[in-house]
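Colleague: Got a predicted structure here, sequence first:
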Amino acid sequence: MKSSSNVRPAIILQLGNGSYHYNYNIVEEKVEDPETGEKTVYNYDTVQVWQKPDYENLTHAVIRSEIDETEEFSLINDYYAAQLGIETDEDRKAKAVADYKAHLSRVIAIKTMVKNDLLTEGY
């Protein structure tokens, strides 16, 4: 979920109802406000988890916020069909490999981000 705030958000925010927000991709931006002049806003992504934040559940939540299991299985199946020679169309084979490689690169980036954020927050 995309979020925005005038105050820098905590990376991990306990909501008090047994859930937590994990705020990531936090970007500070200066914007012009007609009433107050320039102000700072923070744009970021948020996922909610219902257990104490750890590497596994935050990684899972972020990945699932970007791609559901059905889409991910489709990427995997298309990739293996290309690798095993079941898919014979060269354009579809190339697309399957490129799409799956991009997905794996994104997963690695998410895992690295979560690990670093947990270290920063002392989890």
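Modeller: Received it, and whenever you're ready, just let me know what you need.
Colleague: CA atoms for contacts and neighbours, from now on please.
Modeller: Will do.
Colleague: biggest helix in this structure, by residue count?
Modeller: helix 90-121 (DSSP state H).
Colleague: Now do the helices in the protein.
Modeller: 55-66, 69-83, 90-121.
Colleague: Pull out the buried residues from the last one.
Modeller: Applying a neighbour-count criterion of 16 or more other C-alpha atoms under 10 Å, the buried positions in helix 90-121 are 93, 96-97, 99-100, 103, 107, 110-111, 114-115, 117-118.
Colleague: Comparison target below:
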Amino acid sequence: MKQQQFNCPVEATLSLIGGKYKPLILWHLVDCPLHYMELQRRIPSATPKMLSQQLRDLEDSGMVHREVIPEKPPKTVYSLTAFGESIIPVIDAMCRWGTSYMDGLDVQSPCCSAGA
């Protein structure tokens, strides 16, 4: 990974997890490794191209591990690395904040119920 210069710690964090789907991918991988197709089902708004790119970025940054299982057809499984697991408290805080915000809007979402 190319060494970058950052002006503040928030910028450094966003360089790793910024992106439309990266936090969602990380959130879904907290409990268990998932096949690519399962991630696609859990994040239906992500196009296959965008999901693949975001996963590749997370892999390049060392947050996600990609394993290809040699079956017919091959399956690709993604999991958090130890470095990726270090972001869980941040993702949990985002979930709590988002839940509070959504409660104020009187909107319910089941996505954080298992992890919160």
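Modeller: Nice, thanks for sending it over. Keep in mind that what you see is a predicted model, and the values were worked out from it rather than measured.
Colleague: Need the TM-score between these chains.
Modeller: The TM-score (TM-score structural alignment, normalised by the length of structure 2) is 0.29; 62 aligned residues with a C-alpha RMSD of 4.7 Å.
Colleague: Can you pull up the most central residue in structure 1?
Modeller: Nearest to the mean C-alpha position of structure 1, counting by C-alpha atoms, centre = their mean, stands residue 62 at 4.0 Å.
Colleague: my read: that residue touches residue 47, true?
Modeller: Yes - between residue 62 of structure 1 and residue 47 there is a contact at 6.6 Å, judged by C-alpha atoms under 8 Å.
Colleague: that older thread, so what does the longest helix of structure 1 touch, helix or strand wise?
Modeller: Contact analysis of helix 90-121 of structure 1 by 3 or more C-alpha pairs under 8 Å, 6 or more residues apart in numbering; DSSP states H and E lists helix 55-66, helix 69-83 as its packing neighbours.
Colleague: again, only using 6 Å
Modeller: Where contact means 3 or more C-alpha pairs under 6 Å, 6 or more residues apart in numbering; DSSP states H and E, helix 90-121 of structure 1 is packed against helix 69-83.
Colleague: The helix it packs on to helix 55-66, inter-axis angle?
Modeller: Interaxial angle of helix 69-83 of structure 1 relative to helix 55-66 (axes from the mean of the first three to the mean of the last three C-alpha atoms, to 10 degrees): 90 degrees.
Colleague: so what's the residue lying closest to residue 14 of structure 1 once chain neighbours are set aside up against?
Modeller: Among residues not flanking residue 14 of structure 1 along the chain, residue 20 sits closest, at 4.5 Å (C-alpha to C-alpha, 6 or more residues apart in numbering). Residue 20 of structure 1 makes contacts with 13, 14, 48, 49, as judged by C-alpha atoms under 6 Å, 6 or more residues apart in numbering.
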